[in-house]
Structure formats: structure tokens, C-alpha cells
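Q: Only the shape, not the letters, is given here:
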């Protein structure tokens, strides 16, 4: 297996400043770098830049993939983890870490589970995962505890032998509703959807929490004219993108941990994996039942159509001889097979009235009329219509 690595950073909240862009360019001489993105592929060598430094200087999300086991996601939270430490610390396990900024309340949440080479399927498309990560970051900034659970799940279900014994943290409400948005993220870490389905079985209903857009709207409506003018002055006199990003982060970071309901379980990772396997098997059995039912319906429909067709053959045999001629004239293996089938069914339909002789005679006629059509003659021989 040849080595392949992919590294990407994205600036979500605002574009990089000149100083931040200069810092990013010092991290790699080969990457494609802009104020909004940084990405590079490696078939040999490695990215030796400062990931945390990049995230502290303009970029907001980071993804690192290597086909020998590395799958890392890191996100910068400008305001803080929007939960009390007693809440979010229960989701921090080996492979998931929080690095606070030296100044301020922000920091970087890094998910880097351990996987052996060849343990997971190789990936070549990373855009869906990056979109999912950006969306999950926005949810987390707004106080969505389900995102922390997803990160815990990816960290806990890794290649470590003792990871199956890890105890499950409190299960946030509404887990099932996040499954669609989280699917590319789960796939990146080799987690099947049934795993989240197993977790969601004990999950309570999602709380009625305002969306980020609704919270921003409410915040705007709550401001006085004086506050609005002050913010407008900042936007016009300073770096407007930076002011906007800081303001939005402050609004979204105002969530308290008591908002999101949770359910405490006694499960460990192995129990989740076992339940996911049961759900997967149940889905497989339902799919097999659906396929069998569909095949039965198809067979019944074909039998009915054949019954009608053979009655028509009894009434108008010459029509079906012409049909065989038309199919042969159209050329092509499928048409030759269809023509042979028509003559075979005609033989059966007229079994009591010379059908054998009629079909074989017409097959001989076709062979004589088209002596070079070997595939047609082969189709007729398979049906026993031609010597």
C-alpha cells in the first residue's frame, strides 16, 4: 500500500489577516493556501506545521487523514466549550483533548483516535466530512451536547484493545435527529450508523433550543439603539469580519449546560457495539424480506403477463412470428435471445396444435435467412429450436 496523506484547514468565521496568512505560509511550502483554506496532499513526507498555532491564528477547523491509520479532526472554539466543566469533562477520553488558549476563554478541541493501518477503509473524498465538521462546530458553539457525544464515540470506538470497556457518558437528547448531518463525520472515523442508532435508543427528546440564526435575531432585537450604534462603529472602524466573528461567538457561547437533557446509562462501548450489530442484523433481515417480497411480486406479475401473452399466441400465432422477425432484424444479442424466447413460448402455447413444428420451422427459416448471425443461431439452439 502506497502512503497517502491529506491535510486541510478552513477559516469559517472570517478570512485570515495578512499576518495570519504569512504565518500559514511558513507552515508549508507546497500547500495551496488562501485566506479561507489551506490544503495539501502527501505521497511521501508529512505536514510538519503547527496545527494548534494555525487554529489559533485564523483557521477554525482542521482535518488530517493518512491511509496508515491517522484520522484527526480539530476545531477552534473562540469563546469556550459552552458547558460547565463538570458536564463536558465526562466526554473527554483518550483520543479527545481540549487545549485552552493562553489568553481568553477559547481553545482547540482535538479528536485523534488510534487506528492501525488497514483497520479502516481508505478514503479519497473529504469535502463531505469537512462540511459536516463545520456544521457540527456551529452546533457545538450553540450548546449542542450531541456533538460532544459524537466526538466521544469516535474517540472511544478506536483501535485500542481496552476501548470496549470505556463507560458511556450521559446520552444527550435527540441523538437520532442528528444522524443525517453527522453521517459523513461517522464515516470518516469508520463508525456505522447503527452505532448511533444504538445510542439513540435511550436518548430523550431533543430540547426546544433556538437555532443559531434565531438566537442571533433575538440578540439583535434585545439591543438598544445605543448598543446597535456602538456595534456599527466597531464594524466600520475596525476589522469588520473579526468583529462579526467575535460577536457571533459571544452570542452562541451564552448557552448553559442545563439546557440539554441527558440520560445516564451503565453501558460500555462493547454493549453499544453489540447492540449496533443486532440493529444491523435486523435491518439486513428486513431488507432480505423486502427483496424476497419484491421478487415474488415480480414473478407473479411476469407469470400473469406470460399467461396473457400465451393466450394471444393461440389467437394470433402469425403476429408473434412477425415479432420474432422484427427482433432479429433489430440485431443485438438481447434481441436474438428475445426472439428465441418468443418462438419457445409459441411452441408451448400451441403444443396441442402443431406448436413444435411451427416454431422449429420458423427457426430454420431465420437461420437460412440470416446465415451469418451466429449469436442468433446460438440463441435458437439453446432453446432446442435449431439443430
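A: Perfect, I can see it now. All values reported here derive from a predicted model rather than from experimental measurement.

Q: can we go C-alpha only for contacts and neighbour counts from here?
A: Will do.

Q: Give me the distance between residue 218 and residue 384.
A: Using C-alpha to C-alpha, to the nearest Å, one obtains 80 Å as the distance from residue 218 to residue 384.

Q: ditto for residue 136
A: 65 Å.

Q: what about those two, which has more around it?
A: Using other C-alpha atoms under 10 Å as the criterion, residue 136 and residue 384 rank with residue 136 on top: 23 against 13.

Q: Find the nearest non-adjacent residue to the more buried one, please.
A: The shortest distance from residue 136 to any non-neighbouring residue, by C-alpha to C-alpha, 6 or more residues apart in numbering, is to residue 147 (6.2 Å).

Q: Please, which helix or strand holds the one you found?
A: Element membership for residue 147 (DSSP states H and E) is helix 145-156.

Q: Show me what secondary structure element comes after that helix.
A: Proceeding N to C from helix 145-156, the next assigned helix or strand is strand 171-172, under DSSP H and E.

Q: and that next one, what does it pack onto?
A: Contacts defined by 3 or more C-alpha pairs under 8 Å, 6 or more residues apart in numbering; DSSP states H and E place strand 171-172 against helix 145-156, strand 262-263.

Q: Recalculate using a threshold of 10 Å.
A: Applying 3 or more C-alpha pairs under 10 Å, 6 or more residues apart in numbering; DSSP states H and E, we find strand 171-172 packed against helix 145-156, helix 193-200, strand 262-263.

Q: Helix or strand next in line after that strand, which one?
A: Sequence order places helix 179-188 as the next helix or strand after strand 171-172, per DSSP H and E.

Q: That next one: which residues count as buried?
A: Under the neighbour-count criterion of 16 or more other C-alpha atoms under 10 Å, helix 179-188 has 179, 182-188 buried.

Q: what is the orientation angle of it with helix 145-156?
A: On the basis of axes from the mean of the first three to the mean of the last three C-alpha atoms, to 10 degrees, helix 179-188 is oriented at 20 degrees to helix 145-156.

Q: thinking again about what came up before, quick one: the residue nearest to residue 136 from residue 166, how far?
A: From residue 147 over to residue 166 the distance is 18 Å, taken as C-alpha to C-alpha.

Q: So which of these two has more stuff around it?
A: Legend: neighbour count by other C-alpha under 10 Å for residue 147 and residue 166, higher for residue 147 (22 against 14).

Q: hang on, isn't that one packed against residue 111?
A: No. Proximity of residue 147 to residue 111 does not meet the contact threshold set by C-alpha atoms under 10 Å, at 11.8 Å.

Q: can you pull the buried residues of the helix holding residue 147?
A: Within helix 145-156, the residues that qualify as buried are 145-156, counting by 16+ other C-alpha under 10 Å.

Q: what about versus this one:
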């Protein structure tokens, strides 16, 4: 929940972004209260919620300065819940048009991104919405123009403003004056075409599917490259082993003699390579005879025999 002075956020503006119980606003004295809700259907406790709220709090000042992106983010997250809960809204809500799209949705501030994360806004849905958002306008106030605007204030207005500054309302006074001199924000986006909720959700689903296809293709290409690298490394290993097969059989016996699980595993791996070499050289019968003798020699080592059986070293190689 956020509380802002009514002079900084008009109720009529806030209501355009309200959605049922998810996003609501009401007036309390001189302030406007915004209630932004996001529920996790799993019911799991969120350990990082407090940290998230600390990051989100900056959007209050942004709203006060006339930046309506936090309101649009909240509206979008409310309907984004439909993708997680099919019963969240009645089907008639599909035809509801989006509120005015503020500028700069494609480049959120840290607080706005924290708000989007806190409200579980789907990144694909946000990206689709941002396509209709114009680039933010960088406002550079001309000191001479500001001086002229201030000169237009009456003495009574100036006295009231100075009194509020003394009463520690300086930041609010500054925002009110800038809003007064610059005009109300968002007016230039009111005439932009509006998309329906269904159009936004469908476009987000298409974008998500395309992104997942691209990610799957990248993953497949990376896995294929890693497989080629593994195959090349194995070939180099086998070439080196082929130059000294007898030495490899001696190392197998040495590893087994250590009587440790790790050495047993390395011995089995080396035997696999020796069997592959024998298969390639059409000497598989020789390998099987030597392996049978090795197995018989160490028959009283159940842990080793179990590894032999698991590796299937005396079974035919897979085609």
C-alpha cells in the first residue's frame, strides 16, 4: 500500500488503472491510498518479501513526480494473473481495453522493476506492453522559464508554499510546482491506440513460445557442440591408449590392487576404453579372455565385481 498527497496523484487518474481487488484506490483526508495486491496460489512463505518492499518504496516518489509507469505495471500484473489462474476473471474481461500506456515501459527504474517482480509480472507480458510505449522524454527545465512561472505566483501562494517547506513538506512542494509548470504527465499518450486484455495476453503467449523455441535451439546447439568436443577428447584419449595397451592392462591391475572405490571406478573406465579399442581392431575375443581371467582373479572382491557387472564389460557393445 502506498499513500500520496491528493495534490500529486488525482483519484480520476488512479481509477483508470484499478482492477477489482488486485489494484484499488481510495481517498483518506488529504491523501490517496493505493492498494496493490499479488497472491501466490502456492501459499509458500516468501522469505525475501521485506527486501522486495524496501526496493519498491521508491515508486512512491515516482508517482508523485507524475510517472504513471508503476500504475500501469500494477494493472498489467493484475490481468497477468489470468495466465496462472484461469478463474481469475470472467471471460468478458478479455475485451477490456488497457489504460493509457505511459512512456518508458521499456526502460524501467530499479524501483519499478522491483515492483514488477513483487507483483509477479510476467516479463514477456511486460515486453509486449512496452512495444506501444514511447521513449521517455528527458525534461530539462529552463531556469529562466521557471523564474517566470514563479513570478506569476501571488504573494499569498508563495507564503503558503514557504510555510509548507518550513513544515518539512519541501519535496511535496517541489513536485507540485514542477507538475504545475510542466503540465500533467501522460496526456500525450491518451490518444494512442489501446489494446485489449486478450490481445496483450495472446501476444505475450506467442512471444513466450518463440523465446522458448529459440532457447531450446540454442541449448541444442550448445549440447551438440559439447558432444563434439567430448567425442574429440575421447578420440585423442583412445589414440594415446592404443599406443600402450599393455601398459593400460598393468595400470588396471595396479588400480585394483589399491582396493579403494575411486580406484575401482577408474579401473572400470579404463577397461571400457580397452574394450572399445579391441572392438575397433576386431580383437574383442582377446579382450573377453583377458577380462574373464581378471574377473576370476578378483572374484573375492564383491565391490569390484559389482562394478564389473554394472558396466557390462563382457556384454556386446551397443550398435
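A: Done, it's in. Model, not experiment: these values are computed from the prediction.

Q: Please say which position in structure 2 the residue nearest to residue 136 of structure 1 maps to.
A: Matched to structure 2 by TM-score structural alignment, residue 147 of structure 1 sits across from residue 70.

Q: got a list of what its match touches?
A: Taking C-alpha atoms under 10 Å, 6 or more residues apart in numbering as the definition of contact, the neighbours of residue 70 of structure 2 are 17, 56, 59-60, 62-63, 76, 102, 105, 108-109, 111-113, 115-116.

Q: which residues touch the equivalent of residue 226 of structure 2 over in structure 1?
A: The equivalent of residue 226 of structure 2 in structure 1 is residue 298 (alignment by TM-score structural alignment). For residue 298 of structure 1, the residues meeting the contact criterion (C-alpha under 10 Å, 6+ apart) are 292, 304.

Q: What distance do you get for residue 298 of structure 1 to residue 292 of structure 1?
A: To residue 292 of structure 1, residue 298 of structure 1 is 10 Å away according to C-alpha to C-alpha.

Q: cool, and residue 110 of structure 1?
A: Noted for residue 110 of structure 1: a distance of 46 Å to residue 292 of structure 1, by C-alpha to C-alpha.

Q: Same check on residue 228 of structure 1?
A: 65 Å.

Q: Provide the aligned range in structure 1 for stretch 122-131 of structure 2.
A: Under TM-score structural alignment, the counterpart of stretch 122-131 of structure 2 in structure 1 spans residues 192-201.

Q: Revised request: answer the last question for stretch 196-215 of structure 2.
A: The alignment of stretch 196-215 of structure 2 onto structure 1 (TM-score structural alignment) spans residues 268-287.

Q: For that stretch, which residues meet the burial criterion?
A: Of the residues in stretch 268-287 of structure 1, those buried under the neighbour-count criterion (16+ other C-alpha under 10 Å) are 268-273, 275-277, 279-280.

Q: ok, these vs residue 312 of structure 1, which is closest?
A: Using C-alpha to C-alpha, residue 280 comes nearest to residue 312 of structure 1 of the buried residues of stretch 268-287 of structure 1, at 47.6 Å.

Q: and that closest one, what element?
A: Following DSSP H and E, the helix or strand that holds residue 280 of structure 1 is helix 269-315.

Q: so after that helix, what's the next helix or strand?
A: Tracing the chain past helix 269-315 of structure 1, the next element assigned as helix or strand by DSSP H and E is helix 317-330.

Q: Report the buried residues of that following helix.
A: Of all the residues in helix 317-330 of structure 1, those buried under the rule 16+ other C-alpha under 10 Å are 317, 320-321, 323-325, 327-328.

Q: and the angle from that helix to helix 269-315?
A: Going by the same axes, to 10 degrees, helix 317-330 of structure 1 makes 120 degrees with helix 269-315.

Q: so how far is helix 317-330 of structure 1 from its chain's centroid?
A: Using C-alpha atoms, centre = their mean, to the nearest Å, the mean C-alpha position of helix 317-330 of structure 1 is found 49 Å from that of the whole chain.

Q: swap in stretch 32-41 of structure 1?
A: Computed by C-alpha atoms, centre = their mean, the separation of stretch 32-41 of structure 1 from the middle of its chain amounts to 24 Å.

Q: Likewise for stretch 208-226 of structure 2?
A: Taking C-alpha atoms, centre = their mean, one finds the center of stretch 208-226 of structure 2 at 17 Å from the center of the full chain.

Q: That one vs structure 1, mean deviation?
A: After superposition onto structure 1, stretch 208-226 of structure 2 lies on average 0.9 Å away from the residues it aligns with, using mean C-alpha distance after the TM-score superposition for structure 1.

Q: that older thread, right, and out of the buried residues of helix 317-330 of structure 1, which lies closest to residue 115 of structure 1?
A: When the buried residues of helix 317-330 of structure 1 are compared against residue 115 of structure 1 (criterion: C-alpha to C-alpha), the nearest one is residue 327, at 57.5 Å.

Q: how close does the closest one get to residue 358 of structure 1?
A: Distance from residue 327 of structure 1 to residue 358 of structure 1, counting by C-alpha to C-alpha: 18 Å.

Q: now swap in residue 298 of structure 1 and tell me
A: Counting by C-alpha to C-alpha, the gap between residue 298 of structure 1 and residue 358 of structure 1 amounts to 30 Å.

Q: cool, and residue 196 of structure 1?
A: Per C-alpha to C-alpha, residue 196 of structure 1 is found 64 Å from residue 358 of structure 1.

Q: Ok, residue 304 of structure 1 next?
A: Note on residue 304 of structure 1: its distance to residue 358 of structure 1, by C-alpha to C-alpha, is 24 Å.

Q: Between the two, tell me which one has more neighbours.
A: More neighbours sit around residue 358 than around the other of residue 304 of structure 1 and residue 358, counting by other C-alpha under 10 Å; the figures are 17 against 12.
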